[in-house]
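[1] Sequence plus the predicted model coming up.
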Amino acid sequence: MNAYSGHTYKFTKEDNTFSYIKVHIKTQIGVKNLTRQEAVKLAGEDPDYLVDDLFNAIENGNYPVWNVFVQVMSPEQAEKYKWNIFDMTKVWPHKDFPLRQIGRLTLNRNPQNYFTDIEQAAFSPSTMVPGWAPSADPMLQARMFSYPDAARYRLGVNYQQLPTNRASVPVYCPFERDGFMNFSDNYGADPNYVGSTLLPTTFKTTKQGRTFSTLTEHEKWAGEVSSFTTEIGHQDFEQAAGLWAVLGRDPGHQDRFIGNIADHLSSVTYPRLRVMVYELFSRVNKDLGARIQTATEALIA
């Protein structure tokens, strides 16, 4: 499978200039999916099929590899672009913002203990390295709060001290202290509240003596354009129509999509609801709506 950030992030520099980015992680071996019939069969015969497949590939040295790309947009381009760049329902067309490879991701080791390595893992978009910063994307801002909050509830307040979650470099954060199951030195004899009279306090990450800020002068503009309308117009179906055309490049993709929709929709017993779905897909493509209607009603009949 491929993976995509969905959210808009920022790459920042020491002089506080920045660019907006979206992340794409694309498999080197290509995408392969199960049909719904195969998935239903495997769910009964081998529900751990995909976990086994990944584990055995790594165990045999057949390491899966993904190339990591970013799309890059300047603040000036963001202000003039036709869509709100913080709208998660919109992608950035590659023709406007081409993919630029920045790295590679390789899975080359299986967990030694599934519970300690996997079940206790806690990920959050608020965990960032210098040079990587959040944008004013409202959904991103919400997740930066909610993900750590869920981890504290699930694993305990000191979940970031667990080996699977702890930073690989020293981190000084005296505002995160105490709590149940603390197994660090807990900042020793340092005072509870670090005031400017005791220590030269800065709330920016430093790199080689230079400030490396996560905040930029564009926040004011971003905050003012982050609102969304509740009215649905033709522009809201533009990208869906583009994706439908992409699915038509290879034989069978559109047919399987229609079959998947019809299979689920045929269980809706209220006719008006089905009609609303047909109308919705017809706004993407008239032929798509008509084909879904034909396939669904045939299953019901």
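    Ah, there it is. Numbers count the residues shown, from 1 in each chain.
[2] make it CA atoms for all contacts and neighbour counts henceforth
    Will do.
[3] in the protein, which spans are strands?
    With strands called from DSSP state E, the chain shows them at 3-4, 9-12, 18-27, 65-73, 100-106, 132-134, 205-207, 210-212.
[4] alright, now check it against this:
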Amino acid sequence: MTINKNKLTTSWGAPVGDNQNSMTAGSRGPTLIQDVHLLEKLAHFNRERVPERVVHAKGAGAHGYFEVTQDLTKYTKADFLSEVGKRTPMFIRFSTVAGENGSSDTVRDPRGFAVKFYTEEGNYDLVGNNTPVFFIRDAIKFPDFIHTQKRHPQTHLKNPNAVWDFWSLSPESLHQVTILMSDRGIPATLRHMHGFGSHTFKWVNAEGQGVWVKYHFKTEQGVQNLAPDVAAQLAGENPDYHTEDLFNAIDQGDFPAWKLCVQIMPLEDANTYRFDPFDVTKVWSQKDYPLIEVGRMVLDRNPDNYFAEVEQATFSPGTLVPGIEVSPDKMLQGRLFAYADAHRYRVGANHNSLPINRPKAEVNNYQRDGQMRSDNNGGSSVYYEPNSFSGPTETPHNKPASYEVSGAADSVAYDHDDHYTQAGDLYRLLSVEERERLVQTIVGAMKPVEKDEIKLRQIGHFYKADPEYGKGVAAGLGLSIPE
């Protein structure tokens, strides 16, 4: 039988006889409920949009590969890093953080940098940003922080009062605020920015020995940023500027690439380092722990369908492979639950069986049923464990390595509360012109804040990082440095 690929069918494959006119009782109607093709079209249309991500709603993505360039097997047994020259297919999603799905690409905002490696031992997700730090260091504050970045419940407008009130009451945010308000707050394109895993992770080698690790993706295109006036113009003229630039570059064969490097810290150093190495508002000095090259990431293929690949892609820092484990980072610990749970809500419990998320490795488990189950649901195989029917069983050698914990169960902060040294160091690294632009940007962002109390509290943080920093913002706002 010859199959006509141009024949229009219903979702269940039956041919459609009329796609221009609904079935009615006579030429004037009313419309008949028995027109199941009409009902299916309308019902599906109503459900074409899955709920957008609460954060990182606006994004762009691409396929590519990761190639190992240095042998680091003495640090990790991760299979995709096991030999120089080994290539692993991957998918990346770049995104803004706070805006909705239709917002502009060129707003001042961190950029999400989420990479999915389709390894032979299962998928590995590295879910980071284009900054090495974050605004907060405990996941319990995350919903409150994101609320400040969203819209006021009455006016439905962005609310600078909430933004700066939260930051001024959360001094740990100062390092990230300084980065955000600097020139790097608006990347020129998604290709011209670095990426970071941000959190501290743990690598474990074949002998069970571990090290702490931080990831750095260094753009081979060079770092370039947009001036605020140019970014504002683009936001009005072409709000999808970054999305378009990435697609066109790949489409024209100008494949963007990043070099992946890591910082490696011996486990015992975590107890003596001058900053808590698990605090995501802090960086490790590269003088103390130099960058070590791992490999190279190249993006060489655009998605065929945005919804199927970019919108339905799901990432979680808990999607790990043997040889890569988590750390006690309080923010990371919360994300291990929150990200996967967001996908179960937004896309469904079977999101990992969608083509864009499906691992190349064979999946064998006892998870069954649920919405959007697209495979054979385990067929007639055994569906519980332990069992006597040769079902899949655990492999003890793949258990995560243990690490020692101590102390009473309690709600406690990190031991280290120096939120000013690294922010001040960053400020002093900037050129005079960069400092001036940083202060101007902050002043412009803080002017709409209604309460001087909030402004003065934030100025105090800038001053503690560097007196010149605080004085510059205070002068711009017409305020005096608080006592």
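    Looks like it came in fine. Being a predicted model, the structure only gives us computed values, none of them experimental.
[5] will you turn the strands of the first structure into JSON lines that also has mean neighbour count and distance to R283 of the first structure?
    Converted to JSON lines, these look like this (neighbours: other Cα atoms under 10 Å; distance: least, Cα to Cα, whole Å):
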{"stretch": "strand 3-4", "mean neighbour count": "12", "distance to R283 of the first structure": "26"}
{"stretch": "strand 9-12", "mean neighbour count": "21", "distance to R283 of the first structure": "31"}
{"stretch": "strand 18-27", "mean neighbour count": "20", "distance to R283 of the first structure": "27"}
{"stretch": "strand 65-73", "mean neighbour count": "19", "distance to R283 of the first structure": "29"}
{"stretch": "strand 100-106", "mean neighbour count": "12", "distance to R283 of the first structure": "33"}
{"stretch": "strand 132-134", "mean neighbour count": "20", "distance to R283 of the first structure": "34"}
{"stretch": "strand 205-207", "mean neighbour count": "13", "distance to R283 of the first structure": "48"}
{"stretch": "strand 210-212", "mean neighbour count": "15", "distance to R283 of the first structure": "46"}
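[6] Tell me how many other residues crowd the aligned residue in the second structure for R143 of the first structure.
    Using TM-score structural alignment as the criterion, R143 of the first structure maps onto R335 of the second structure. The local packing of R335 of the second structure (other Cα atoms under 10 Å) involves 19 other residues.
[7] what's the answer for G444 of the second structure, then?
    Other residues near G444 of the second structure come to 12 when the count uses other Cα under 10 Å.
[8] That one corresponds to which position in the first structure?
    Match for G444 of the second structure (TM-score structural alignment): D263.
[9] What's the separation between the aligned partner of V321 of the second structure in the first structure and K10 of the first structure?
    The equivalent of V321 of the second structure in the first structure is V129 (alignment by TM-score structural alignment). Separation of V129 of the first structure from K10 of the first structure (Cα to Cα, to the nearest Å): 12 Å.
[10] How about S135 of the first structure?
    6 Å.
[11] What of M73 of the first structure?
    9 Å.
[12] The aligned partner of L456 of the second structure in the first structure - nearest residue in space that isn't next to it in sequence?
    If you follow L456 of the second structure across to the first structure using TM-score structural alignment, you land on V275. Closest residue to V275 of the first structure apart from its sequence neighbours, by Cα to Cα, 6 or more residues apart in numbering: Q293 at 8.0 Å.
[13] Show me what that neighbour lines up with in the second structure.
    Match for Q293 of the first structure (TM-score structural alignment): A474.
[14] can I assume its match is in contact with H461?
    No. Counting by Cα atoms under 8 Å, A474 of the second structure stays clear of H461, with 11.3 Å between them.
[15] Now do the shared contacts for these two.
    Here A474 of the second structure and H461 have no joint contacts, going by Cα atoms under 8 Å, 6 or more residues apart in numbering.
[16] And the helices in the stretch 101-250 of the first structure?
    With helices called from DSSP state H, counting those that start in this stretch, the stretch 101-250 of the first structure shows them at 114, 138-155, 219-224, 238-247.
[17] need these in a markdown table with distance to T201 of the first structure, can you?
    Shown next, in a markdown table, are the helices of the stretch 101-250 of the first structure (distance: least, Cα to Cα, whole Å):
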| stretch | distance to T201 of the first structure |
| --- | --- |
| helix 114 | 40 |
| helix 138-155 | 24 |
| helix 219-224 | 24 |
| helix 238-247 | 47 |
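[18] circling back: how far away is the match of V321 of the second structure from S196 of the first structure?
    For V129 of the first structure, the distance to S196 of the first structure - Cα to Cα - is 25 Å.
[19] do G30 of the first structure as well
    54 Å.
[20] same deal with S227 of the first structure?
    S227 of the first structure sits 38 Å away from S196 of the first structure, going by Cα to Cα.
[21] Also V225 of the first structure?
    Between V225 of the first structure and S196 of the first structure the computed distance is 36 Å (Cα to Cα).
[22] before we move on, which element is the spatially most central residue of the second structure in?
    When the second structure is reduced to its mean C-alpha position, the closest residue under Cα atoms, centre = their mean turns out to be G112, at 4.0 Å. Secondary structure assignment for G112 of the second structure, by DSSP states H and E: strand 111-119.
[23] The following helix or strand past that strand corresponds to what range in the first structure?
    Following strand 111-119 of the second structure in sequence order, the next helix or strand is strand 122-129 (DSSP H and E). Under TM-score structural alignment, strand 122-129 of the second structure corresponds to no residues of the first structure.
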